[in-house]
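Visitor: What would the 3D arrangement of this be:
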Amino acid sequence: MNPIQQAVVWLNDPLNWTNPGGVLDRLGEHLTISAAAVALGCLVAWPIGLWLGHTGRGGGLVVLLSNVTLAIPTVALLTLLPLTFLGFGQRPVIIALAVFAVPPLLANAYTGVRQVDPEARDAARGMGLSGGQLLRRVELPLAVPYLAAGFRTAAVQVVATAALASFVNGGGLGQIISAGFGLGIAVGGGQILAGGVLVALLALLVEVILAVVERMVTPRPLRRRRTRADRRAAAAIQGT
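Guide: Predicted coordinates:
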């Protein structure tokens, strides 16, 4: 059988799903790692992005932090962190993926606050709101669509990249791919392909679910504005 047929056979074997270390176990590990990494990224990036956006300063810092974190290879972090006190397992994987999640979370948090209508800020200040109250009651609610967009981007990237956790025995669906390579291409080619398909399908599912959530939290006027902006951007790209 060719690798595609082997993958179909592998995926249709119930034991590959229910046995210890099977798809269901690895899926749970994958989702746990990804959720923890995105949550850690939110705890770091959102407060910084929201505060810098509120003060109107630090735009260059946001760009710098985003570029620096993007420039750090995830594989390099996964290689170096287990050599520290963190050791092997899920903890270094979560930290490495959290670093990978920070750029979209930080950039969208900053942009979301800066996109708030200045007249809304002036009206809030005229009502006597302090800086903290302005951020909590006005800027943060209006920035929610941007936060959702950044969360969606970060989550999809982390889910897709979490397959690398197998390099440091961190679990996840990548273990299926790694085990397939251990068997050799001739024997484990179908398992490798099946593991890759599972990771891709999970990333697509997360993308669809979070796209729906993002649309639900985006007010209709902002949806229309974004649609027009996307159309203008597409027209500009076609014209070049």
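Visitor: From now on I want contacts and neighbour counts done on CA atoms only, so please keep to that.
Guide: OK.
Visitor: tell me which element Gly188 is part of?
Guide: Gly188 belongs to helix 185-217 when assigned by DSSP states H and E.
Visitor: What is that helix packed up against?
Guide: helix 3-11, helix 140-161, helix 174-183 (3 or more CA pairs under 8 Å, 6 or more residues apart in numbering; DSSP states H and E).
Visitor: on contacts alone, who are the packing partners of the last one?
Guide: Helix 174-183 makes packing contacts with helix 23-55, helix 185-217 when contacts are defined by 3+ CA pairs under 8 Å, 6+ apart.
Visitor: Specify the angle between the helix or strand just after the last one and helix 140-161 in degrees.
Guide: Secondary structure here is assigned by DSSP H and E; on that basis, the next helix or strand after helix 185-217 toward the C-terminus is helix 220-239. Interaxial angle, helix 220-239 versus helix 140-161 (axes from the mean of the first three to the mean of the last three CA atoms, to 10 degrees): 50 degrees.
Visitor: to compare against the first, here's another:
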Amino acid sequence: MDKLLSAIGWIFDGSHWKPGSQNPLPIQDRLIEHLLYTAISVGIAALIALPLGFFIGHTGRGRQFVIGFTGAMRALPTLGVLFFLLMVFGYFLSYDDAPIVGATIAFVILAIPSMLAGAYAGLEAVDRQVIDAARANGMTEWQILTKVEIPLALPLIIGGVRASTLQVIATVTIASYAGLGGLGQIISNGIGLNDYDRILGGALLVTALALSVDGLFALAERLTATPGLTDHRPATSRRSSSRSTRPHANTTA
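Guide: Coordinates of the predicted model:
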């Protein structure tokens, strides 16, 4: 408890929020760097994963491939991928640019699987009868996707983005080992100085950031949930034709 209180005291020490000779980048600058790496990586991943997930969820094509692909991507060691990309881009880019590009690509690779799974699973969870009704009313496939499927699947889609964002926030901490900044730099500096207050303070900052972002995404999921839909039942396959169920007539003797 004493160490925890000491680390909290380190965080709220005003000198650590002001630049100085022993503190060239204060806490708020490290926080901005951490958020910047996260936002760029998640944004690029969203441009790749969400359209692909919408296509797979709407058409049902490539589902098995995506399941295997996302499983394999999640098994990749992020730190190993990070240093591999640093070596590769080190031959083609400058000393300052290689870590940024390599780390960003590694974080994008990390963010894609959860976001992709959330996108196609969200669309597949939409009730087939709702889609059939929209198609019967003359809506085009694009209108069905943008006005029916995505709005109904939005909580699950946001859930995938939420999982990806939290993974990236946690992993950006290791960017300091590649010469980049972020809140992980505070921990790295603490390790080099044997300053346990700094180490634990940096870890608490990363935890607080992750919990804050998680809370915002949880609120977004709640606000985007369609009223009246309390559960997401598994959807039937798109390849199977929808059949209307008719009540059997009661026969009396």
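Visitor: The helices and strands packed on helix 174-183 of structure 1: which one's closest to Ile177 of structure 1?
Guide: helix 185-217 (4.5 Å; CA to CA).
Visitor: residues contacting the spatially most central residue of structure 2?
Guide: Against the mean C-alpha coordinate of structure 2, by CA atoms, centre = their mean, the closest residue is Ser164 at 1.6 Å. When contacts are counted by CA atoms under 8 Å, 6 or more residues apart in numbering, Ser164 of structure 2 touches 42, 110-115.
Visitor: Which secondary structure state does Leu93 of structure 2 sit in?
Guide: Secondary structure, DSSP: H, G, I helix; E, B strand; the rest coil: Leu93 of structure 2 is coil.
Visitor: Give the burial count for it, as a bare number.
Guide: 13 (other CA atoms under 10 Å).
Visitor: residues touching the aligned partner of Gly112 of structure 1 in structure 2, list them.
Guide: Using TM-score structural alignment, the equivalent of Gly112 of structure 1 in structure 2 is Gly122. By CA under 8 Å, 6+ apart, the contact set of Gly122 of structure 2 is 57, 150, 153-157.
Visitor: Can you tell me the closest non-neighbouring residue to Leu204 of structure 1?
Guide: Nearest residue to Leu204 of structure 1 in three dimensions, chain neighbours excluded: Val156, at 7.8 Å (CA to CA, 6 or more residues apart in numbering).
Visitor: The one you found pairs with which position in structure 2?
Guide: By TM-score structural alignment, Val156 of structure 1 lines up with Leu166.
Visitor: how many degrees apart are the strand or helix carrying the match of Gly112 of structure 1 and helix 27-59 in direction?
Guide: Using DSSP H and E, Gly122 of structure 2 falls within helix 97-124. Inter-element angle recorded for helix 97-124 of structure 2 and helix 27-59: 40 degrees (by the same axes, to 10 degrees).
Visitor: measure the equivalent of Leu50 of structure 2 over in structure 1 to Ile192 of structure 1 for me?
Guide: Under the alignment (TM-score structural alignment), Leu50 of structure 2 maps onto Trp46 of structure 1. The gap separating Trp46 of structure 1 from Ile192 of structure 1 is 37 Å, by CA to CA, to the nearest Å.
Visitor: Run a quick check on Gly118 of structure 2 versus Gly160, I expect a contact.
Guide: Yes: with contact defined as CA atoms under 8 Å, Gly118 of structure 2 reaches Gly160; the gap is 4.3 Å.
Visitor: Those two: which has the busier surroundings?
Guide: Gly118 (28 against 24).
Visitor: hang on, the earlier thing: could you export the helices and strands packed on helix 174-183 of structure 1 as TSV, including distance to Leu61 of structure 1 and mean neighbour count?
Guide: Shown next, in TSV, are these (distance: least, CA to CA, whole Å; neighbours: other CA atoms under 10 Å):
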stretch	distance to Leu61 of structure 1	mean neighbour count
helix 23-55	9	20
helix 185-217	26	17
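Visitor: Neighbours of the closest residue in space to Phe89 of structure 2 that isn't next to it in sequence, how many?
Guide: Computed as CA to CA, 6+ apart, the closest residue to Phe89 of structure 2 that is not its neighbour in sequence is Ala98, at 5.3 Å. For Ala98 of structure 2, the tally of surrounding residues (other CA under 10 Å) stands at 20.
Visitor: State the pair within the contacts of Gly122 of structure 2 that is farthest apart.
Guide: Gly57 and Pro155 (14.8 Å).
Visitor: isn't the match of Val156 of structure 1 right up against Ala210?
Guide: Yes: at 6.1 Å, Leu166 of structure 2 and Ala210 qualify as touching, with contact defined as CA under 8 Å.
Visitor: Give the full set of residues in contact with Leu193 of structure 1.
Guide: Leu193 of structure 1 neighbours (CA under 8 Å, 6+ apart): 3-4, 7, 177.
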